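> requesting a structural model of the entry that follows:
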Amino acid sequence: MTKLTLTKSRYRTILSQIPHYSHIGTGDLEVKKISIASLYSCCRTVKAAKLQRVSALIEGYRRFDLEPFEPCKLESGGRPLTLIPPIVEEQPDGSFVIIDGMHRIYQLATQTDAQQAVCLVLKNVGSLPSIPIPFQQVRASPSKLPRVDNFPDYNHQNFRDIKTIDRNLAATS
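Predicted structure coming up:
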């Protein structure tokens, strides 16, 4: 695991794969530490089965003396991967809503004494896919819930297909 420096232009290229982010300029994004206590979530639960893998990732950050979750390169299953910080959208009222990286932030908050996490903060994105809840209300679930059950007042038109980023990063790592 090695620290990776990505330019705002590179982040913009990565994010532009998602229709909701295609209009974002480099002035609308910033990598910075965010207080975990100040975060909100679009979903009510995280999948318990994913948390063990996330624990290994958090241990990797500690072992390689990196800030959770600054961008890095790592190898998984014999393949090089690029890992970007959790994506958080700053709302007009100044609140921060986690869009991607819930499992990482949840595990960091519940299994360590960390008070902050490095996040990729986006501004001027638009409507959220659901009504945000305080991060402290998120719970682990033994199974994946349907979106309409997991996201309060879910609106599919506003859902961000973050897996598009994963596919793009895997192809360019």
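
> can we go C-alpha only for contacts and neighbour counts from here?
Will do.

> who does the strand or helix carrying Lys73 touch, helix- and strand-wise?
Using DSSP states H and E, Lys73 falls within strand 72-76. Strand 72-76 makes packing contacts with strand 2-3, strand 79-83 when contacts are defined by 3 or more Cα pairs under 8 Å, 6 or more residues apart in numbering; DSSP states H and E.

> can you put these in a markdown table and add mean neighbour count and distance to Lys73?
Formatted as a markdown table, these follow (neighbours: other Cα atoms under 10 Å; distance: least, Cα to Cα, whole Å):
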| stretch | mean neighbour count | distance to Lys73 |
| --- | --- | --- |
| strand 2-3 | 17 | 5 |
| strand 79-83 | 17 | 5 |
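
> with respect to Ser35, which of those strands lies nearest?
strand 79-83 (20.3 Å; Cα to Cα).

> any idea of the angle the closest one forms with strand 72-76?
Angle, strand 79-83 to strand 72-76, by axes from the mean of the first three to the mean of the last three Cα atoms, to 10 degrees: 150 degrees.

> near Asp166, how many other residues are there?
15 (other Cα atoms under 10 Å).

> any idea how far it is from Cys119?
16 Å (Cα to Cα, to the nearest Å).

> what's the answer for Leu169, then?
Counting by Cα to Cα, the gap from Leu169 to Cys119 is 17 Å.

> pick out whichever of these two has more residues nearby.
Shown here are Leu169 and Cys119; by other Cα under 10 Å, Cys119 has more neighbours (26 against 16).

> sequence B follows; please return its structure for comparison with A:
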Amino acid sequence: MSLNKYKKMTSEEFKSLTEEEFNEYIKLKKEDLPRHHRKIEEITIEIVSTPEEAIEIAKKYHQEHELDGTVNVQIESLFFDEAYTFKVDLENRENDDIRPAWRVTVDLPPNPFLFEDYTIIVSDRDKAVMGMLDPNGHPVSEGNEFTDEDIEYIMSDEDLEDDEK
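Here you go, the predicted model:
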């Protein structure tokens, strides 16, 4: 049994799972999660890029794009994802672009406005940076900037408690 069975379900179908089906789903999820956060000694597939190459690729990208923070060069801090989803095909999930990738952490100095760190995703096969993840693990995409209205709202003196009354 695989998780693909559950990927094609609508949210209503998912909500109507029996307790047995839901427990099966949870079991499969727990078995699948380690594939996405393997330490180097846990990798079960043949890799194309070495850990050192992944770090160098991330450092070069980090420098070229003048990003904040410092690329963590400790190999022990690397994670390997045997099935990273680079692109989702909503019309046919069988066509999702899923392949191995290195997760290279970038450490940020303490700052009240910035989070702890973020991650640079290096495709193992392509030996290239294919994206970044924010501190919460969400993909960072271009065009993710605040609008003028967002900044105006954030900088305003309005108290959220006043809005709730």
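
> fetch the TM-score of the aligned pair.
Comparison of the two superposed chains (TM-score structural alignment, normalised by the length of structure 2) gives a TM-score of 0.29, and 78 aligned residues with a Cα RMSD of 5.1 Å.

> now the helices and strands packed on strand 72-76 of structure 1 as CSV including distance to Val97 of structure 1?
Converted to CSV, those look like this (distance: least, Cα to Cα, whole Å):
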stretch, distance to Val97 of structure 1
strand 2-3, 25
strand 79-83, 19
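
> which of these sits closest to Glu30 of structure 1?
Of these, the one closest to Glu30 of structure 1 (Cα to Cα) turns out to be strand 79-83, at 15.8 Å.

> by contact count, what packs against that closest one?
strand 72-76, helix 163-172.

> from these, which stretch is densest packed?
strand 72-76 (a mean of 15; mean count of other Cα atoms under 10 Å).

> tell me the angle the lengthiest helix in structure 1 makes with strand 72-76.
What stands out as the longest helix in structure 1, according to DSSP state H, is helix 48-63. With the same axes, to 10 degrees as the basis, helix 48-63 of structure 1 and strand 72-76 are set at 120 degrees to each other.

> return the set of buried residues in helix 48-63 of structure 1.
51, 54-55, 57-58, 60-61 (16 or more other Cα atoms under 10 Å).

> name the element Gln63 of structure 2 belongs to?
Counting by DSSP H and E, Gln63 of structure 2 is found in helix 51-64.

> would you list every one of the strands in structure 2?
Listed in chain order, the strands of structure 2 (DSSP state E) span residues 70-71, 79-87, 97-107, 117-123, 128-133, 139-140.

> same question for structure 1.
Using DSSP E, strands in structure 1 cover 2-3, 29-35, 39-41, 45-47, 72-76, 79-83, 87-90, 96-100, 116-122, 133-134, 139-141.

> of all the ones you listed, which one comes closest to Thr13 of structure 1?
With respect to Thr13 of structure 1, and counting by Cα to Cα, the nearest of the strands of structure 1 is strand 29-35 at 11.8 Å.

> buried set for the closest one?
29-31, 33-34.

> out of the residues you listed, which is nearest to Arg79 of structure 1?
Val31 (25.4 Å).

> that closest one and Leu108 of structure 1: what is the separation?
18 Å.

> returning to what we had before: same list (the buried residues of strand 29-35 of structure 1) but as a markdown table, adding distance to Ser141 of structure 1.
What follows is the buried residues of strand 29-35 of structure 1, written out as a markdown table (distance: Cα to Cα, whole Å):
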| residue | distance to Ser141 of structure 1 |
| --- | --- |
| Leu29 | 31 |
| Glu30 | 31 |
| Val31 | 29 |
| Lys33 | 27 |
| Ile34 | 25 |
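
> quick one: which of these is nearest Glu89 of structure 1?
Of the buried residues of strand 29-35 of structure 1, the one sitting nearest to Glu89 of structure 1 (Cα to Cα) turns out to be Leu29, at 9.2 Å.

> Val121 is in contact with the closest one, correct?
Yes: if you go by Cα atoms under 8 Å, Leu29 of structure 1 and Val121 touch, sitting 5.5 Å apart.
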